[in-house]
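Asker: have a look at this prediction, sequence included:
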Amino acid sequence: MSLLLNLLWFVLGGWIMAIQWFIGGLILAITIIGLPFVPGIWRIAMFSAFPFGQELIDSPKGRGGSVFSGLLNIFWLIFAGIWIAISHALAGIVLFITIIGIPFGFAHFKLAGAALMPVGKEIVPKPLKTR
């Protein structure tokens, strides 16, 4: 099911979102201040291309640098994260108007959460539910 949803998501606009996140990462890579944000942003770019069947978790590797990650996330939240999260949340609300758009609305809400604090996160496959 997640393969079908990912294909529909990618064809109907997920690729545009992924390119926007990737270009944003390239722009930040040019600056010295924005360079620490680039790996997290590119992870979200891949996540925004194929959000179904995956989840964003705190990285176990990031525990040693958690203070640095926390400071970067606060800086990101103030200057960019809140605005990106609001746009994803609004898109999710609009998609909830139609029955077909509900899964895509949930994906936008997932991306809104990812946009708030991208540094120190890791994308992992979502565990399969057993009946």
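Answerer: Good, I have the coordinates. Numbers count the residues shown, from 1 in each chain.
Asker: from here on, contacts and neighbour counts on C-alpha atoms
Answerer: Fine.
Asker: for the chain, which segments are assigned as helices?
Answerer: 2-9, 15-30, 38-49, 66-76, 82-95, 102-116 (DSSP state H).
Asker: tabulate these (a markdown table), appending mean neighbour count and distance to Ile123.
Answerer: Output for the helices of the chain, formatted as a markdown table (neighbours: other C-alpha atoms under 10 Å; distance: least, C-alpha to C-alpha, whole Å):
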| stretch | mean neighbour count | distance to Ile123 |
| --- | --- | --- |
| helix 2-9 | 14 | 15 |
| helix 15-30 | 17 | 15 |
| helix 38-49 | 22 | 7 |
| helix 66-76 | 16 | 16 |
| helix 82-95 | 18 | 18 |
| helix 102-116 | 21 | 10 |
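Asker: take a look at this one as well, against the first:
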Amino acid sequence: MPVLRLIFNIAWFILGGFVMGLAWWLAGILCFISIIGIPFGRACFVIGELAFWPFGQELVNRRQLTGHEDIGTGAFGMVGNIIWFLLFGIWLAIGHLVHALACFITIIGIPFGIQHIKLALLSLTPIGQKVIAKAY
């Protein structure tokens, strides 16, 4: 299904993925302004790429993927997610939810709305997640 995935990704990019990908990258640039925000900024660019082309990729908790806890999946990850939520997460989530509602208005936009909902949930707590290619 690589052709169908490509068609969905192109339609996604035109119908909101471009705007939200840029929003993620803007958040990444703002994070890079401070030294302590660099790990957040790096994650923003990775997730921004996912926001540009989400079909064929999925999110997995790193603890489930590796089988052990790391700095992003433990207590520091929780603190980081709280800081992220307060500074950027809520705004990115709202952006994705607005795009999801616009997509849900039409029947053909439902798959795109579902992807926006997934990205809105990721926007709230991105630390400790990993983007991987889907296994078909």
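Answerer: Right, received. Where do you want to start? Only a predicted model underlies this, so the values are computations on that prediction, with no experimental measurement involved.
Asker: need the counterpart of Leu111 of the first structure in the second structure.
Answerer: The equivalent of Leu111 of the first structure in the second structure is Leu119 (alignment by TM-score structural alignment).
Asker: separation between its match and Phe32 of the second structure?
Answerer: Distance of Leu119 of the second structure to Phe32 of the second structure, computed by C-alpha to C-alpha, to the nearest Å: 22 Å.
Asker: so what's the equivalent of Ile44 of the first structure over in the second structure up against?
Answerer: Using TM-score structural alignment, the partner of Ile44 of the first structure in the second structure is Ile47. Shown in contact with Ile47 of the second structure (C-alpha atoms under 8 Å, 6 or more residues apart in numbering): 21, 24, 131.
Asker: what does the first one correspond to in the first structure?
Answerer: Here Gly21 of the second structure is matched to Ala18 in the first structure, going by TM-score structural alignment.
Asker: please apply the same query to Ile110 of the second structure.
Answerer: If you follow Ile110 of the second structure across to the first structure using TM-score structural alignment, you land on Ile102.
Asker: Leu86 of the second structure now?
Answerer: Aligned counterpart of Leu86 of the second structure in the first structure: Ile78 (TM-score structural alignment).
Asker: roughly how far does that match sit from Ala112 of the first structure?
Answerer: Applying C-alpha to C-alpha, the value for Ile78 of the first structure to Ala112 of the first structure is 14 Å.
Asker: what does Ile30 of the first structure give?
Answerer: Distance from Ile30 of the first structure to Ala112 of the first structure, by C-alpha to C-alpha: 25 Å.
Asker: now Pro39 of the first structure
Answerer: For Pro39 of the first structure, the distance to Ala112 of the first structure equals 18 Å [C-alpha to C-alpha].
Asker: kindly report the same for Ile84 of the first structure.
Answerer: From Ile84 of the first structure to Ala112 of the first structure the distance is 7 Å (C-alpha to C-alpha).
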